[in-house]
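In: Please work out how this folds:
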Amino acid sequence: MLNISNNSVKDRIDPYKFESYRKTIPHDESKKRVRILLYSLLVAFVVLFLPWTQNFRSRGMVTALKPEHRPQTVHSIIPGRIERWFVQEGDYVNKGDTILFISEIKDEYMDPELLMRTQRQVDAKALAVRSYEEKVKAQENQISALTENNRLRKEQAENRLEQAQLSVDSDSVVLEAERLNLSVATVQLERMEKLFEEGLKSLTELEQRKIRFQEALAKKISAENKLLSSKNGLISAQIELNAIDNDFRDKLAKANAERYAALSDQYDAEATVTKLENQLSNYTVRSGMYYVLAPQSGYVTQAIQVGLGETIKEGAEIVSIMPKDYSLAVELYVAPIDLPLVRLGNKIRFIFDGWPAIVFSGWPQLSNGTFGGKVYAIDNFTSANNMYRILVVPDPDEEPWPDALRLGSGADGIALLNDVPVWYEIWRQMNGFPADFYTLKDTRETKGKK
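Out: Reported below is the predicted structural model:
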């Protein structure tokens, strides 16, 4: 059978009488091969019309949905020296718990009685403000008294002016009467002189008439003198009235100047008080910053500043805290060419690092070990890696994400797009065409609107 010897036994033994030999001999081998090929082609043809879910993949990492839920570092608001630690890495802290205590390193804040001394300065300046307020009130009272006194003096001066005017009027009437008497005495004297010349009157009577004439002349001159004196009194009254106003304006201007000076000092003192109060508030707040507190509840993951006696700068990072409660999300980075394919609410399948999975990207229903998500937010600008960042949250209709999943874990995202036949996807991949952007549902809605 093997024909390795020159002595053949082929003619001596009939192999067909052995059943094992008969089973090794193929029957219609070519027909069987054709049948297998036909079945394979039929299966391949059927597969070409199976639905295929278009997709693209992207790498990302697990993060928190809300910014306040992401790991954060606690900073020192003021510079200082580390005096005491109250926590260590891995400890759980509640919001407001003390993390460490720092002491002051700036000489302007080292006075242990700084708050008390500043408070005394505030009190002293507040008393100065009240003193200026009282001074302003005294000046206002003085101005009121000057105004009232000026009113009374003006009334008095006006009365004197009126009296002087009446005196002038009275003396004018008296002067007219004396002038009339003088004219009468002059006529009588002339008549008496004629009668004396005619011998009808005696010399004694003539002399008596002359005496009366002189008396009338003297009274007339006295009346004129008195009238001039009354006019002088009227002028003096007018001068006095004007002098009262001038004197009042001078005193009022001086009092107002002192009042405004007091007001200026008062405002300066109030500004100083406000500045000192602000300084006191700053000192008080600063004294409360010596204890660095936890901004929220969580776990201390890393102590960035270590040791005792080490000085830290203003704004220096001290510890890193991982919040206790957080909402998971995955941030994926999508290439600009794939960004138009992503919409809010799109389905995403994830393969998380550490969780084994069997993935059929075109048939997500057959995949095992993947988790579902929905697109929650899309950035409108590129990141530092020239790709667009999208946030994906757990899909409430899918199996929840693992409880052991932690922030920072890697995630491989598969964005699920349209369902197309396998042959169409092969044709699209061979020609380098992008995945379909418009779905059949979108096309029908667009036609319905038209």
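
In: contacts and neighbour counts: CA atoms only from here.
Out: Fine.

In: check contacts around the residue lying closest to residue 230 once chain neighbours are set aside.
Out: Among residues not flanking residue 230 along the chain, residue 168 sits closest, at 5.0 Å (C-alpha to C-alpha, 6 or more residues apart in numbering). Under the criterion of C-alpha atoms under 8 Å, 6 or more residues apart in numbering, the neighbours of residue 168 are 227, 230-231, 234.

In: run the last query once more with 6 Å
Out: Counting by C-alpha atoms under 6 Å, 6 or more residues apart in numbering, residue 168 makes contact with 227, 230-231.

In: Check which helix or strand it maps to.
Out: Assigned by DSSP states H and E, residue 168 belongs to helix 114-197.

In: Now neighbour count, secondary structure and distance to residue 85 too, for the contacts of residue 168, in a markdown table please.
Out: A markdown table is the format used below for these (neighbours: other C-alpha atoms under 10 Å; DSSP: H, G, I helix; E, B strand; the rest coil; distance: C-alpha to C-alpha, whole Å):
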| residue | neighbour count | secondary structure | distance to residue 85 |
| --- | --- | --- | --- |
| 227 | 21 | helix | 106 |
| 230 | 22 | helix | 102 |
| 231 | 19 | helix | 101 |
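
In: quick check, nearest of those residues to residue 423?
Out: Nearest to residue 423 among the contacts of residue 168 is residue 231, at 132.0 Å by C-alpha to C-alpha.

In: how far away is the closest residue to that closest one other than its chain neighbours from residue 91?
Out: Nearest residue to residue 231, sequence neighbours excluded (C-alpha to C-alpha, 6+ apart): residue 168, at 5.8 Å. Distance, residue 168 to residue 91, by C-alpha to C-alpha, to the nearest Å: 109 Å.

In: this one as well, want them side by side:
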Amino acid sequence: MPFAEHPLSETHPLASGFRSYQRVQTPNLGRVLARWAAGLGLLTLLAGFLPWTQNIRSTGRLTTLRPQDRPQTVPSTLAGRIARWYVREGQLVKKGDTLVQIAEIKEKYFDPQLVQRTQEQLTAKQGALQENQAKNQALQQQMQALRAGLQVSLNKARNKVIQSELKVNSDEADLRAVRNDFAIAQRQQERQEALYAQGLKSLTEVEQRRLKFQESTAKLQSAENKLAASRQELTNAQLELSSLAAEYQDKMAKSESDRRSVTGYRFDTEGQIAKMRNELANLSIRAGFYFITAPQDGYVVRALKEGLGEIVKEGEPIVTVMPNAPVLAAELYVQPMDIPLLTVGRKVRLQFDGWPALVFSGWPGTSFGTFGGVVSVIDNIDSQGQYRILVTPDPELEPWPKPLRVGSGVYGWALLDNVTIWYELWRQLNGFPPDFVGDPGAAKDGKGGKEGKEAKKAEKGGATEEEAK
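Out: Modelled structure (predicted):
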């Protein structure tokens, strides 16, 4: 291999002192390598001042933003056995389409005419209630009649008492007249007896006077008996007047008792009617549960029960349905150290499983196959040491691919502040978190322009000082 002489072999002060040094030669390959190493070092030094977008990396899977768009299991509302399948797995169904038919397994509901018979029982009970109401009205009328009859009977009894009192008064007057006649007859008899004893009156005249005295005595006795009978009639009339109210009170109490019994029966019948109506409504609704329908438009993903005649329990899931055209969202999990840096509205770049992509996390503009997103939801509690966030498509960027399916893997980069590469390397080596850049929507809230930049700069400077401390 040819060697070139050292350019300083003759002029260097050591050249005269060392003979071997005069024979040392530098190869051309060494010069090239030195130049390349110097150039690469300079490029590396310059590259350290290139911009780098800080980001928070996370992984997760595709889900839906709205709960009603997520896969759901359709349960059986009642216990029964599978009678017929109307769909197959992968089939598109509309809301209300029949999925499965369930047959009864409880002997209480075996009768196919159970609803009609319950309706007949309800009709009979309603008829009995109407008759009961008619009987109640009749008892009320009877009560009114008893009250009216009581007033008439009381008036009649009072009149009879008055009549008896008048008769007693009349008999007392007659008795007084008869007593006067008796007294007169008694005195006349005594005079006649005295005259007869003197021989002035005949025996015939004395006997006539005695006969009249006997007649007066009889009239007096009759008048006294008549007065006693009148007084007894007055007493009986007064007693009848007193007992009449009690008699009618007993009748009215009995009528009121019958009326209350009828009212109690009416309330009991109304309760039974309400219960039968409830049972009839439950039976009518239960009849609609024999056919399990799709809760919304979607695809039948999986049948959780197979075959015909298989018994299912109440509330047991039968089939899984995936809603059609769901609103997709990326479910990502972030470390607790990074969650304070995220806010709703933060921009995120996403890479989906099965979608070709070339990713430079620090240079999102040069990446290929990634899609934009916006943080929509941040959980307030952790899930197994990580926090969940939901990212939805960014309306200002390209839409997400249509072939995406719920459950596929997702890789995300939440975009933060732009820094130099050497600063990012220094941060990574020290294990510091990314710079806190504040709320991305602060500019929309009136903190844009110069004031917003100064606040952001002050905030960033404060964070840097804390990190340095």
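
In: before we move on, the earlier item: return the closest of the contacts of residue 168 of structure 1 with respect to residue 47 of structure 1.
Out: residue 231 (137.0 Å).

In: For structure 2, which segments count as strands?
Out: Here structure 2 has its strands, by DSSP state E, at 51-64, 72-75, 80-85, 92-93, 98-103, 291-293, 298-303, 311-312, 317-323, 328-334, 347-352, 371-378, 387-393, 409-420.

In: re earlier: JSON lines please, covering the contacts of residue 168 of structure 1 and showing distance to residue 43 of structure 1.
Out: Shown next, in JSON lines, are the contacts of residue 168 of structure 1 (distance: C-alpha to C-alpha, whole Å):
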{"residue": "227", "distance to residue 43 of structure 1": "149"}
{"residue": "230", "distance to residue 43 of structure 1": "145"}
{"residue": "231", "distance to residue 43 of structure 1": "143"}
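
In: Just checking the distance from stretch 418-438 of structure 1 to the centre of its chain.
Out: Centroid displacement of stretch 418-438 of structure 1 relative to its chain, using C-alpha atoms, centre = their mean, to the nearest Å, is 52 Å.

In: no, scratch that, I was asking about stretch 368-381 of structure 2
Out: The answer for stretch 368-381 of structure 2 is 34 Å, by C-alpha atoms, centre = their mean.

In: What lies in contact with that stretch?
Out: Contacts for stretch 368-381 of structure 2 (C-alpha under 6 Å, 6+ apart): 344-351, 356-358, 388-394.

In: What of stretch 112-131 of structure 2?
Out: Counting by C-alpha under 6 Å, 6+ apart, no residue sits against stretch 112-131 of structure 2.

In: Now it: buried residues?
Out: Neighbour counts over stretch 112-131 of structure 2 (16 or more other C-alpha atoms under 10 Å) mark 115, 118-119, 122, 125-126, 129 as buried.

In: now do stretch 406-424 of structure 2
Out: In stretch 406-424 of structure 2, counting by 16+ other C-alpha under 10 Å, buried: 406, 409-416, 418-419, 421-422, 424.

In: Now tabulate the residues you listed in a markdown table and tack on distance to residue 312 of structure 2.
Out: A markdown table is the format used below for those (distance: C-alpha to C-alpha, whole Å):
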| residue | distance to residue 312 of structure 2 |
| --- | --- |
| 406 | 28 |
| 409 | 34 |
| 410 | 37 |
| 411 | 41 |
| 412 | 42 |
| 413 | 46 |
| 414 | 47 |
| 415 | 50 |
| 416 | 53 |
| 418 | 59 |
| 419 | 61 |
| 421 | 62 |
| 422 | 65 |
| 424 | 60 |
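
In: Mark which of the contacts of stretch 368-381 of structure 2 are buried, thanks.
Out: 344-351, 388-394.

In: which pair in the residues you listed spans the largest distance?
Out: Using C-alpha to C-alpha, the pair of those lying farthest apart is 344 and 351, separated by 19.9 Å.

In: Distance check, residue 60 of structure 2 against residue 408 of structure 2.
Out: Residue 60 of structure 2 is 9 Å from residue 408 of structure 2, where distance means C-alpha to C-alpha.

In: ugh, wrong one, I meant residue 209 of structure 2
Out: Residue 209 of structure 2 is 149 Å from residue 408 of structure 2, where distance means C-alpha to C-alpha.

In: next one: residue 280 of structure 2
Out: Distance, residue 280 of structure 2 to residue 408 of structure 2, by C-alpha to C-alpha: 48 Å.

In: Then residue 255 of structure 2?
Out: As judged by C-alpha to C-alpha, residue 255 of structure 2 and residue 408 of structure 2 stand 82 Å apart.

In: so who does residue 394 of structure 1 touch?
Out: residue 373.

In: which residue in structure 2 lines up with it?
Out: If you follow residue 394 of structure 1 across to structure 2 using TM-score structural alignment, you land on residue 393.

In: and the buried residues of stretch 406-424 of structure 2, which two are the farthest apart?
Out: The most widely separated members of the buried residues of stretch 406-424 of structure 2, counting by C-alpha to C-alpha, are 406 and 422 (39.3 Å).

In: any idea how far residue 46 of structure 2 is from residue 32 of structure 2?
Out: In terms of C-alpha to C-alpha, residue 32 of structure 2 sits 21 Å off from residue 46 of structure 2.

In: meant to ask about residue 242 of structure 2, not that
Out: As judged by C-alpha to C-alpha, residue 242 of structure 2 and residue 46 of structure 2 stand 129 Å apart.

In: now do residue 194 of structure 2
Out: Distance of residue 194 of structure 2 to residue 46 of structure 2, computed by C-alpha to C-alpha: 184 Å.

In: now swap in residue 162 of structure 2 and tell me
Out: Distance of residue 162 of structure 2 to residue 46 of structure 2, computed by C-alpha to C-alpha: 139 Å.

In: what about those two, which has more around it?
Out: Looking at residue 162 of structure 2 and residue 46 with other C-alpha atoms under 10 Å, you find the greater number of neighbours at residue 162, namely 15 against 12.
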